[in-house]
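>>> need a structure here:
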Amino acid sequence: MTLIYFASPEWAAYEPHLPAALKAAGIDAEIQTTAERPEDVDYILYAPNGPLQDFAPFSRAKAVFSLWAGVEKIIGNQSLTQPLCRMVDPGLSESMVEYVTAHALRAHLGLDAHITRSEPGWDHRPPPLARERVVAMLGLGELGLACARQLQSLNFRVKGWSRSPKQIAGLESYHGDAGLGLTLEGADIIVTLLPKTPGTENILNATSLARAKRGAAVINPGRGPLIDDEALLAALDSGQIGHATLDVFRVEPLPADHPYWAHPNVTVTPHIAADTRPASASLVLAENLRRAEAGEPLLNLVDRLRGY
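Below you'll find the predicted structure:
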C-alpha cells in the first residue's frame, strides 16, 4: 500500500506518529511526501493548507483522508472524485469542550470585570447560578453535542439547534428557521459549532442576534462565516451583545486592521479551540485505512451534497 502525505510544514509532526499507528493496526504501508508516480498512490492524506490542488492524476487512489475537521476548502474541488473523509478525533472533542466550557463560565461568572479591573471597586452582588442561565448551542454534531452535555452537567439550561430534526434524549432541541428563533430566544450565551455551508453562512445576523437576551455573550469556535461581522459589531456597540469570544474568522490570520482587535468587548483567540493532535489523529487515520483495505464502511465519510 502506498500513501501520499500532503500537508504544510507544521503538519510534519504526523510523520513520527503515523508509521507507529499504522504498524499497530497491522498495516504495512509506504508513506511518500512527493508525487513522483501519482498513478501508484492508493490513499491520500491531506491538509487543505497543503500544496495539493489537483487530484486527477491520482487515478488509483481509493480515498482522501483530510487531517482537518472542516472540509469547506476542498468540498468544491472538481478534480476530487475519490471518497473524502474528514477528521473526527476524540482529541478535537476534548479540546473543544474545554474551550467552550471555559469561555461559557467566564461569561457566566463575569470574570473579566475582576481580571481587567483598573481601580479599586467592591461590587458584592454574586452572579446568578448556572441553572438560571440559558445557553443556545447552534450545532448538534459531535462537537456541539459534547459541549452541550458538559454545560448541562454544570446545570446550565441548554437549548440546541440543528438544521434537520434530531431527537436527543435529555436535550431541548429545535431545528429549521422557526426553531432557530426559539433556540436563541432569551439566550444568555450563544455558542456556534456549525459547519460552513450556504445554509449556515451569516446565521448570526442582526435579526438572530436580536432574539438573544440583551447583553448576551457570543462564543464562536465553529467557522468564521457563521457570523455577519458588521451585524455583530453593531450589536456589541448597542449593548445587545455584551461580549464576543471569537476563535475563527473569514480571513485568517485576522488582519491587523480588523475592528475586532480594537473592540473592548471582543476577545480574539488564534484558532486554537480544537486543533488536530497528531498522536490521536494518527490512530483515526490508521483505523480508516484498515477499514478501507478490509472493505468496511469508512469513518466520517463526507456527504458532498450536505457539505460535511
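>>> CA only for contacts and neighbour counts going forward, please
OK.
>>> Show the residue spans covered by the helices in this structure.
14-24, 90-109, 111-115, 142-153, 176-184, 206-209, 229-238, 259-262, 278-294 (DSSP state H).
>>> need those in TSV with mean neighbour count and distance to T269, can you?
Putting the helices of the chain into TSV (neighbours: other CA atoms under 10 Å; distance: least, CA to CA, whole Å) gives the following:
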stretch	mean neighbour count	distance to T269
helix 14-24	16	24
helix 90-109	18	10
helix 111-115	11	15
helix 142-153	19	18
helix 176-184	18	24
helix 206-209	18	21
helix 229-238	17	16
helix 259-262	15	10
helix 278-294	19	21
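>>> For A63, find the nearest of those helices.
helix 278-294 (8.2 Å; CA to CA).
>>> Could you check how far that closest one is from the centre of its chain?
Centroid separation for helix 278-294 versus its chain: 21 Å, with CA atoms, centre = their mean, to the nearest Å.
>>> hmm, back to that, export the helices of the chain to CSV and tack on distance to F6?
Listed next are those as CSV, based on distance: least, CA to CA, whole Å:
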stretch, distance to F6
helix 14-24, 11
helix 90-109, 21
helix 111-115, 42
helix 142-153, 26
helix 176-184, 38
helix 206-209, 40
helix 229-238, 33
helix 259-262, 33
helix 278-294, 14
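>>> Proceed likewise with the subsequent sequence, for comparison:
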Amino acid sequence: MTKSPLLIDLKFSDRAAVVAALKRHFADRDVIDLGAAENAGRDLSACRYAILWQPDADLFSRATNLEVLFSGGAGVDKVLALEGLPDAPLVRFVDPSLTRRMSEYVVLQCLFHLRQVAAYRDSQEARRWQPLPQPEAGAVTVGIMGLGELGRDAAAKLKMMGFNVVGWSRTAKTIEGIETFDEAGRDAFLAKTDILVGLLPLTAETTGLFNLALFEKLRRGGPLGAPVFINAGRGGSQVEADIVTALDRGLLGGASLDVFETEPLPAESPLWDRENVVITPHVAADSDISALFAHVERQIARFEAGEPLEHVVGRQRGY
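Predicted coordinates for the structure are as follows:
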C-alpha cells in the first residue's frame, strides 16, 4: 500500500541535518519539506500527517486532509495559536534527548548562580584575587514550577547534585523524595524557594505569571542573599520589565533566561547589560532533528496500526 506523504514545515537552519534525518527515518515515504525551495506551491492535499513549527499562514488552506499534527518542539502554544488549525490530534514532542538537554541546562544555571560564576568572572577581568563565601547545594532550595516530563527529570538531577528541591504544579503531583505543592499551596512553595525554575507551558493561566508580585513572595534571607530566577519554559510566562525591576530592587539577585516575550530579544532590552543575568537564545532543550523524526515515525506506526497516539495535547488546557 502506498504510504501517505508526510508534510514538514520546520524551517530549521541546518538543512543538511534535516535531509540526513529524513533519509534515516522516512526513506520509504514521500516527504514534502516546505523548507526546500523546490516544494514551494506544491499540492498538499494528499498529506495526512504534518510536523509543524511556525508554518506559513496559508498552510491549512492548502493541506486540507491532515489527520495528525506533530509539534516540532516541546512547546505547543505557537501551533495552537495558528489560524485555521484543523480539528486533528496534536502530538507533543517528548523524547529522552530533549529531556536530558533541559535538565543539563537547569543544573548548569543553578550551579552558575550557586558558585557565583559571574562575580568570579568580574574578578578575573579586574585581575582581583577575591575568594567569596559560598553555600553548598544542600543549603539551597530550588523550586520548580512545572512538573511534567521536563520538570520531574530536572528535579531528580538537582536532587542528585545535593540541592533541596520542591515542586509546584497547578494540580497536585506526587514525586518520591520531593515536597510538592498545588495551586492552593503556591505561596508556601514560593516562601521556601531560593532558586525559582520555570518549566511551565504557556496557557491563559501562566501568561505573565512570573511578575513582580510573584518575585516578592520568594524566600528572603536565604543562603544566596537574594533569590534567583531561571526560565527555560515559555517567554510569555514572564514579565521582563518586572524582572528588571526585581533585579534593581534586590528582590532577585540574578537570573538565567532562555526564553523571552519577544524573540529574538530586542537589542535595546536592558537585560543584555546585566552582569548577573545569563541570556541564551532559546536553546536550553533545542530539538534534535533525528530524535524528532524518530518520535514521529513511532507515532505514525502506532496510528496506522490502530493503536492510540501518545502525548496528545489537550486543546482546552493547552498542553
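>>> Work out the TM-score between the chains.
The TM-score (TM-score structural alignment, normalised by the length of structure 1) is 0.92; 301 aligned residues with a CA RMSD of 1.7 Å.
>>> A262 of structure 1 pairs with which position in structure 2?
Under the alignment (TM-score structural alignment), A262 of structure 1 pairs with D273 of structure 2.
>>> again, but for A234 of structure 1
Taking TM-score structural alignment, the alignment pairs A234 of structure 1 with T245 from structure 2.
>>> for G199 of structure 1, same thing?
Using TM-score structural alignment, G199 of structure 1 lines up with E205 in structure 2.
>>> What of E287 of structure 1?
That one, E287 of structure 1, aligns with R298 by TM-score structural alignment.
>>> quick one: that match from C47 of structure 2, how far?
Remark: distance between R298 of structure 2 and C47 of structure 2 (CA to CA, to the nearest Å) = 18 Å.
>>> try F181 of structure 2
Between F181 of structure 2 and C47 of structure 2 the distance is 44 Å, computed by CA to CA.
>>> before we move on, what about G318 of structure 2?
From G318 of structure 2 to C47 of structure 2 the distance is 25 Å (CA to CA).
>>> out of the two, which sits in the busier spot?
Set G318 of structure 2 next to C47 and count neighbours by other CA atoms under 10 Å: C47 wins out with 23 against 15.
>>> Surely that one is in contact with N65?
Yes: proximity of C47 of structure 2 to N65 meets the contact threshold set by CA atoms under 8 Å, at 6.4 Å.
>>> Could you find the closest non-adjacent residue to the spatially most central residue of structure 2?
For structure 2, G233 is the residue whose C-alpha lies nearest the centre (CA atoms, centre = their mean; 3.7 Å). Closest residue in space to G233 of structure 2, ignoring its immediate chain neighbours: L199 at 4.1 Å, by CA to CA, 6 or more residues apart in numbering.
>>> residues in contact with the one you found?
L199 of structure 2 makes contact with 144-147, 150-151, 231-234, according to CA atoms under 8 Å, 6 or more residues apart in numbering.
>>> Let me see the contact set for L292 of structure 2.
L292 of structure 2 neighbours (CA under 8 Å, 6+ apart): 72, 93, 95.
>>> Which of these has the largest number of neighbours?
Top of the contacts of L292 of structure 2 by neighbour count (other CA under 10 Å): G72, with 26 neighbours.
>>> Aligned to that one, what sits in structure 1?
That one, G72 of structure 2, aligns with L67 by TM-score structural alignment.
>>> separation between that match and H114 of structure 1?
39 Å.
>>> cool, and H17 of structure 1?
H17 of structure 1 is 43 Å from H114 of structure 1, where distance means CA to CA.
>>> Could you find the counterpart of D247 of structure 1 in structure 2?
So, by TM-score structural alignment, D247 of structure 1 is matched to D258.
>>> shouldn't its match be in contact with A285?
No: counting by CA under 8 Å, A285 is not a contact partner of D258 of structure 2; they are 9.6 Å apart.
>>> for structure 2, what spans make up the strands?
6-9, 31-33, 49-52, 68-71, 90-91, 141-145, 164-168, 179-181, 195-198, 228-231, 254-257, 277-279 (DSSP state E).
>>> for these, which one ends up most surrounded?
strand 195-198 (a mean of 28; mean count of other CA atoms under 10 Å).
>>> residues contacting S256 of structure 2?
So S256 of structure 2 contacts 109, 229-231, 277-280 (CA under 8 Å, 6+ apart).
>>> Pick out the most distant pair among those.
Within the contacts of S256 of structure 2, F229 and T280 form the most distant pair, 13.9 Å apart (CA to CA).
>>> Any chance of JSON lines for the contacts of L292 of structure 2, columns distance to Q54 of structure 2?
Output for those, formatted as JSON lines (distance: CA to CA, whole Å):
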{"residue": "G72", "distance to Q54 of structure 2": "9"}
{"residue": "F93", "distance to Q54 of structure 2": "15"}
{"residue": "D95", "distance to Q54 of structure 2": "20"}
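>>> what about A29 of structure 1, how many neighbours?
Residues lying near A29 of structure 1 (other CA under 10 Å) number 14.
>>> Enumerate every residue touching it.
Contact partners of A29 of structure 1, counting by CA under 8 Å, 6+ apart, are 1-3, 22.
>>> shouldn't the residue nearest to the centre of structure 2 be in contact with T203?
No: contact criterion CA under 8 Å: G233 of structure 2 and T203 do not qualify, at 11.5 Å.
>>> Which residues are in contact with each of these two?
Common neighbours of G233 of structure 2 and T203 (CA under 8 Å, 6+ apart) do not exist.
>>> Let me have the strands of structure 2 in JSON lines, extended by distance to M102 of structure 2.
Listed next are these as JSON lines, based on distance: least, CA to CA, whole Å:
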{"stretch": "strand 6-9", "distance to M102 of structure 2": "24"}
{"stretch": "strand 31-33", "distance to M102 of structure 2": "27"}
{"stretch": "strand 49-52", "distance to M102 of structure 2": "21"}
{"stretch": "strand 68-71", "distance to M102 of structure 2": "17"}
{"stretch": "strand 90-91", "distance to M102 of structure 2": "19"}
{"stretch": "strand 141-145", "distance to M102 of structure 2": "13"}
{"stretch": "strand 164-168", "distance to M102 of structure 2": "16"}
{"stretch": "strand 179-181", "distance to M102 of structure 2": "20"}
{"stretch": "strand 195-198", "distance to M102 of structure 2": "11"}
{"stretch": "strand 228-231", "distance to M102 of structure 2": "11"}
{"stretch": "strand 254-257", "distance to M102 of structure 2": "13"}
{"stretch": "strand 277-279", "distance to M102 of structure 2": "15"}
